[in-house]
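*Asks:* Sequence and computational prediction follow.
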Amino acid sequence: MTDIQLHRPGKLGNPDLVIRDDPRADRRLVAALDTMQMAGDPPVYINASTPLEGIRQYLKAAEEGSVEFFESSVAGMPPVKGVTTTVEKIVGVDGNEITLFIHHPTGVDGPVPGVLHLHGGGMCILDAEGPLYTRWRNDLAAKKMVVIGVEFRNATGRLGVHPFPAGLNDVSSALRWVSKHKARLGISKLVISGDSGGANLGLAATLKAKRDDRLHEVDGVYALCPYISNSYVNKRPELQSLYENDGLYTPLAVVAATAIAYDPDGENATNPLAWPYHASEADLEGLPPHAISVNELDPFRDEGLAYYRKLQAAGVPSRARMVIGTCHAAEINFMKAIPDVYHATLSDIAVFAYSL
């Protein structure tokens, strides 16, 4: 039998590959990355060996440096019509104040689905108030849904140093408040949704709701590019994308350091409430419907797909989609470069929410 040379994608076939030269990459995305000098090897200034204070300082600086990027991501886009926004302040289980940004569609009769939105940033940085996620929530609300953005505590950065489980506690507090006020908010069914670290918190909050006998508060979960395995130093061989896509926009050395900022003592390395990938079948049984969306060129791709398969094995109604040709969270971060992908993702979340 003739030997067959199988193609090995990404860095499995070429360890020196950069996203600019990856034939799988959406060329529009590559062009956008090139204009920002982000299409080559990403710089790596921290790793799992960096002292904790150094990690925190770097992440805070990265957060400050992201302001211009996120402003440019939405600059020049027309305003979203048919949406009004209010702000609510609530008190969380830890006694801290939590800000909720509530986006209502106008001209809607009767209750509509609600989305409890959790921003990305690896549970460590970024915020709900910035222009990128404000735009995202407005566009979701324009799909005739009530969208609530949660300003949860991060593990480091501008909002202070609040490692696990602070952010999760805030999300759970917001979930409880929204669930209690669904009638006033005009919400029928409630979906938790977030990207990256926000997806982690959404999945974890659902697991926590089950443990706390509050699962009735969650009608569905839509997780985008979930960051959930904590396998970024000792990579799990079953998660091929950790090898295949490391450094294609997202360097795992930096990710591993970010995970340390979230759980500095490493006491929760396999705790499903910190890293939902480690949930058992018993943890997952009885959960509400889930949708998992992953990016083809994302190191986290396969942990998202693995979680989907675990949900299936546990009998949870679930579906998955892969956004071809894109790096981590590209459908949000590069909405102007790939607008069709951006709007397809918004529509998919709305279809999921209205199906419940």
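*Replies:* Looks like it came in fine.
*Asks:* use CA for all of it now, contacts and neighbours both
*Replies:* Noted.
*Asks:* ranges for the strands of this protein?
*Replies:* 83-91, 97-105, 112-118, 146-151, 187-195, 220-224, 290-295, 318-323 (DSSP state E).
*Asks:* The third one vs strand 187-195, what angle?
*Replies:* Angle of strand 112-118 versus strand 187-195, following axes from the mean of the first three to the mean of the last three C-alpha atoms, to 10 degrees, is 30 degrees.
*Asks:* Now do strand 112-118: which elements does it pack against?
*Replies:* In terms of contacts (3 or more C-alpha pairs under 8 Å, 6 or more residues apart in numbering; DSSP states H and E), strand 112-118 is packed against strand 146-151, strand 187-195, helix 197-211, helix 339-355.
*Asks:* then this one, side by side with the first:
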Amino acid sequence: MSHKELPDKSKLTSGTARDFGGAPIAMAENSQLSKYSELGKPTEEWEEFYAAHADEVPVLVGSPEHMRKIMVDLKQRAQSQVSPITQGLKVHDVQMPTSDGASISLRIYQPMSEETLRPGLFYVHGGGWTLGDLEGEDLTCRAMCVRAGVVVVSVDYRLAPEHPFPRGTEDSWEALQWTVKNQKDLRIRENSLIIGGSSSGGHTTAVLSHRVKNGSLLIKGSIMRIPSVCHIDRYPAHLGLHSLEELKDAPLLSKRSMELFYGYLNPPDTSDPEASPLLNPSFLGHPPTYLQVAGMDPLRDEGLAYADKLRNAGVPVKVDVYPGLPHAFGYFPKLTAAKKNADDLISGIKWLLAGAR
């Protein structure tokens, strides 16, 4: 579903119940509805999946330790259902010193091919700035490397709340600079680097995309998958970002999840564009961007608003929307939509590498 096909207004009325594949979830009476409300209606496939596997679909709430265990279990279950790509690439980890005297890990995925140099993709994993590691999106990084023919550099940035804002962003920024500096040794072709990430990694991607607008680094494109791009206390009223309330009890990621994640991140100024990249005063010079947005995701409306900001600034943008599916539905690989989501990601990478045409 392309962005231009999105509904202009919702056919739903306030106060109705929304069933997300389980018990009905009531919306607040007299709440304002998003113009994209229709996208939140669960698909038949999701309803059937949830009915059979409700115990496998958590909601991320609680302490960081509790949510980290939930995420590890979720990722291990997903990885047990998919065979990792082991042929056609080589994978190794390196340690990168950071500006504060520590070090972080980077995982390098390189295609096994006769070509001397390949395009590059710098990737930031998701997890609400609080969860995740190099293992969590290893399957995705392997697929991007082999199927899109790119060298992938995945960053194991430090997590909140142990390392609050902006440490994770700075780790990622320094790792991006390291990647550019070492692109020849990494067999990355000059001026071919894409940056990307999922969820909170999409947030970091947005921040880095604005940092490179001044030409300090030449980036060919950005990939933002189910991104968070604005602190939930700073939604601009005129943008009509209502999915957070409409889908506040959605599976996996709820409004409470986002309240906790932003609390753990703890940015001192929530209106700072580095905490809320949607609030950047200008999007001119932003790299061409490919976005993926889930229709039943509380973050849906802010992702689509970011796409509108890009389009209004004349930035080439491609959006794939997945109606009726929750945040991070790719962790349920049995879904047909999860397979399409993975295929679309490869197509999005190739679109950026082809000059976003």
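*Replies:* Arrived safely. Source: prediction; values computed, not measured.
*Asks:* Any idea what the TM-score comes out to?
*Replies:* After superposition, the two chains reach a TM-score of 0.83 (TM-score structural alignment, normalised by the length of the first structure), with 325 aligned residues with a C-alpha RMSD of 2.6 Å.
*Asks:* rewinding a little: just say which of the helices and strands packed on strand 112-118 of the first structure is most tucked in.
*Replies:* Mean neighbour count (mean count of other C-alpha atoms under 10 Å) peaks for strand 146-151 among those, with a mean of 28.
*Asks:* counterpart of it in the second structure, which residues?
*Replies:* Strand 146-151 of the first structure corresponds to residues 151-156 of the second structure when matched by TM-score structural alignment.
*Asks:* Mean deviation, the matching stretch versus the first structure?
*Replies:* Stretch 151-156 of the second structure: mean distance to aligned residues in the first structure after superposition is 0.7 Å, counting by mean C-alpha distance after the TM-score superposition for the first structure.
*Asks:* need the helices for the stretch 151-300 of the second structure, in chain order.
*Replies:* 167-181, 200-211, 243-246, 255-265, 300-312 (DSSP state H, counting those that start in this stretch).
*Asks:* and of the ones you listed, who's closest to residue 115 of the second structure?
*Replies:* Nearest of the helices of the stretch 151-300 of the second structure to residue 115 of the second structure, taken as C-alpha to C-alpha: helix 167-181 at 19.1 Å.
*Asks:* and the closest one, what does it pack onto?
*Replies:* By 3+ C-alpha pairs under 8 Å, 6+ apart, helix 167-181 of the second structure packs against strand 118-124, strand 151-156, helix 200-211.
*Asks:* quick one: contacts of that helix?
*Replies:* For helix 167-181 of the second structure, contacts defined as C-alpha atoms under 8 Å, 6 or more residues apart in numbering pick out 96, 98-99, 104, 106, 122, 124, 129, 153, 155, 157-160, 186, 204, 207-208, 217.
*Asks:* In contact with the counterpart of residue 99 of the first structure in the second structure, which residues?
*Replies:* Applying TM-score structural alignment, one finds that residue 99 of the first structure aligns to residue 105 in the second structure. The contact partners of residue 105 of the second structure, by C-alpha under 8 Å, 6+ apart, come to 93, 94, 95, 96, 155, 156, 157.
*Asks:* hang on, the earlier thing: could you export the helices and strands packed on strand 112-118 of the first structure to CSV, including columns for distance to residue 299 of the first structure?
*Replies:* Putting those into CSV (distance: least, C-alpha to C-alpha, whole Å) gives the following:
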stretch, distance to residue 299 of the first structure
strand 146-151, 26
strand 187-195, 14
helix 197-211, 14
helix 339-355, 19
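*Asks:* Tell me which of the ones you listed approaches residue 54 of the first structure most closely.
*Replies:* So among those, helix 197-211 is nearest, using C-alpha to C-alpha, at 20.7 Å.
*Asks:* elements contacting that closest one?
*Replies:* strand 112-118, helix 166-180, strand 187-195, strand 220-224.
*Asks:* Ok, which of the ones you listed comes nearest residue 267 of the first structure?
*Replies:* Among these, helix 166-180 comes nearest to residue 267 of the first structure, with 14.8 Å by C-alpha to C-alpha.
*Asks:* Mean distance of that closest one to its aligned residues in the second structure, please.
*Replies:* Averaged out, helix 166-180 of the first structure is 0.6 Å away (mean C-alpha distance after the TM-score superposition for the first structure).
*Asks:* Could you figure out how far that helix is turned away from strand 83-91?
*Replies:* Going by the same axes, to 10 degrees, helix 166-180 of the first structure makes 110 degrees with strand 83-91.
*Asks:* corresponding residues in the second structure for helix 166-180 of the first structure?
*Replies:* The alignment of helix 166-180 of the first structure onto the second structure (TM-score structural alignment) spans residues 167-181.
*Asks:* which parts of that stretch are buried?
*Replies:* Within stretch 167-181 of the second structure, the residues that qualify as buried are 167, 168, 169, 170, 171, 172, 173, 174, 175, 176, 179, 180, counting by 16 or more other C-alpha atoms under 10 Å.
*Asks:* Cool, thanks, talk later.
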